[in-house]
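J.: Need a 3D model of the sequence below.
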Amino acid sequence: MSLENYISEAIDAVINCDPPKAAEIATQALAEGCDPVQLLSEGFSVGIREMGEKFGQGEVFLPQLILAAETMKAATGILEAALKAQGEMPVKGTMIIATVEGDLHDIGKGIVISMLSTQGIKVIDLGRDVKTDKIIQAAIDHNADIIGTCALLTTTMMAQKKLEDELHRRNLRQQFKTVVGGAPCTQRWADKIGADAYAEDAAEALTKVLELLKTKAL
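T.: Have a look, this model is predicted:
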């Protein structure tokens, strides 16, 4: 089967919330020599993004969204293992990633972490509902280059602004680059709060993070 067919089936597996099917697709695609990064970015990540949009429009409910995320994880675990087996990549940078305080969702964060990891970026995932102080302390402790925060609810977006404000208040803003993402976030929001970048999806997150690492190295 062609890569294009596997990509189409990957999207369908996530939308249909079918973890066994997702794992089967990942395994078979790898066996046929398909590119795992492309399968992640053009297949499974598209499926989870569509489910996120459906959730936002009220077409699916939270249990379906959670199962879709589990479907994604069933595939990414297999694809990540294959990428690691291909050999260690030099670490290009370190990134802290977290879903902000008050937000219990982490839909899509896993695929972002998977894609960043495939490009030699060390990612420390702090999980969900993470306080600003904890995010900043983790960035200091791990000597991070970038802090990425995700807000899936409009009511929790202000936590991203709080992070920017706290970094400035502690004279740490120049030490870290910041990236914001999540369904309600936009480039306008990133500009308004002073974040260095906004990423709409996992593929864009990868591009933006790599760009930020280059600028930080200058």
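J.: rest of the way, CA atoms for contacts and neighbours
T.: OK.
J.: State the distance from the residue positioned nearest the centre of the chain to residue 171.
T.: Using Cα atoms, centre = their mean, the residue of the chain that lies closest to the mean C-alpha position is residue 112, 2.3 Å off. As defined by Cα to Cα, to the nearest Å, residue 112 lies at a distance of 28 Å from residue 171.
J.: Residue 13 too?
T.: The span separating residue 13 from residue 171 equals 46 Å under the rule Cα to Cα.
J.: longest strand anywhere in the chain?
T.: With DSSP state E applied, the strand covering the greatest number of residues in the chain is identified as strand 93-99.
J.: quick one: what helix or strand has residue 20 in it?
T.: Per DSSP states H and E: residue 20 is located in helix 19-31.
J.: for comparison, sequence B:
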Amino acid sequence: MRDLSEIKELLLRYVELLDEENSIKLAKEALNRGIDPIYLLDIMNEGMKMVGKLYDRRDYYIADLIMAGLIFRQILELEEMTDFFHGTHNKKTGKVVIGTVHGDIHDIGKDIFKYMLEAYGFDVIDLGVDVERELFVKNVVKHNPDIVALSGVLTSTVDEMREVVNSLIEAHLRDSVKIIIGANHLTQDAFRFIGADFFATDASVGAKLCWEWMKTANGRGVEGNG
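T.: Coordinates of the predicted model:
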């Protein structure tokens, strides 16, 4: 019988190879063996990052990223996963408005983060990609979210993220939301320049932080990358 460490290595391999059938089959086996669904999410996140690296090296294409996202989604929707998260979050954890900022059309990182937020019980309003700052402001007014999540793969998005924050300030909305920014290229200096409450280079870390925010009396997070 395979132990959990072997299951993890195999699952990472199957995800990297975009083996949908075996990925789902092994995820079910792991859940039946009593693996923590949160830990399974972390494994899937790690596998998605491996796929992302292959894409960055141009060994994989957009269609492969989409396939990886589909595998991720199907594992999230396994009965054992939905039962766990619905039982843990019998009411909505909070509300998040999320989007990839203007000038960037990448969505894989945003989508993984969205899936993880939903698993933690968040109601997520996804604005898509190449989102103008005015649209973020409009949807904060419309949906009154607890958190605004800004995504961007390109290094040029740092300036645009700052402009989104400034637009929320100008609209007198900044104090009503917490802002999390996410991208592999983000640093402490960029984080301070943008003026967000938190940044994450890992979707799992970011989703857990949002959850922790909502568990505290005022939803306040800790600045930094955690």
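J.: returning to what we had before: of residue 13 and residue 171 of structure 1, who's got more company?
T.: Counted by other Cα atoms under 10 Å, residue 13 of structure 1 and residue 171 do not tie: residue 13 has more neighbours, with 26 against 10.
J.: Run through the residues that contact the more buried one.
T.: Neighbouring residues of residue 13 of structure 1 by Cα atoms under 8 Å, 6 or more residues apart in numbering: 19, 21, 22, 47, 71.
J.: so who does the third one touch?
T.: To tie it back to what came earlier, the one meant is residue 22 of structure 1. For residue 22 of structure 1, the contact set (Cα under 8 Å, 6+ apart) comprises 10, 13, 14, 71, 72, 74, 75.
J.: wait, what's in contact with the residue lying closest to residue 48 of structure 2 once chain neighbours are set aside?
T.: Excluding its sequence neighbours, the residue lying closest to residue 48 of structure 2 (Cα to Cα, 6 or more residues apart in numbering) is residue 68, at 6.7 Å. If a contact means Cα under 8 Å, 6+ apart, then residue 68 of structure 2 has 15, 18, 48, 51 as its contacts.
J.: Tell me where structure 2 has strands.
T.: According to DSSP E, the strands that structure 2 contains are 94-100, 122-126, 147-151, 178-182, 198-200.
J.: Which of those sits closest to residue 134 of structure 2?
T.: When these are compared for distance to residue 134 of structure 2 using Cα to Cα, the nearest one is strand 94-100, at 12.2 Å.
J.: That closest one vs structure 1, average offset?
T.: After superposition onto structure 1, the average distance of strand 94-100 of structure 2 to its aligned residues comes to 1.6 Å, using mean Cα distance after the TM-score superposition for structure 1.
J.: before we move on, back to that, narrow the contacts of residue 68 of structure 2 to those in helices?
T.: Those of those mapping onto helices are 15, 48, 51, per DSSP state H.
J.: Could you give the number of residues near the first one?
T.: A count of neighbours around residue 15 of structure 2, defined by other Cα under 10 Å, yields 27.
J.: so what's it up against?
T.: Residues touching residue 15 of structure 2, when contacts are defined by Cα under 8 Å, 6+ apart, comprise 23, 44, 47, 48, 51, 68, 71.
J.: do the second one as well
T.: Residues in contact with residue 48 of structure 2, defined by Cα under 8 Å, 6+ apart, are 15, 16, 68, 69.
J.: Check the last one too.
T.: Residues near residue 51 of structure 2 by Cα under 8 Å, 6+ apart: 15, 16, 60, 65, 68.
J.: What are the boundaries of the helices in structure 2?
T.: Secondary structure of structure 2, counting by DSSP H: helices at 4-16, 20-32, 37-56, 62-76, 79-88, 108-119, 133-143, 157-170, 188-194, 203-215.
J.: now, of these, which is deepest in the fold?
T.: The highest mean neighbour count among the helices of structure 2, using mean count of other Cα atoms under 10 Å, belongs to helix 108-119: a mean of 22.
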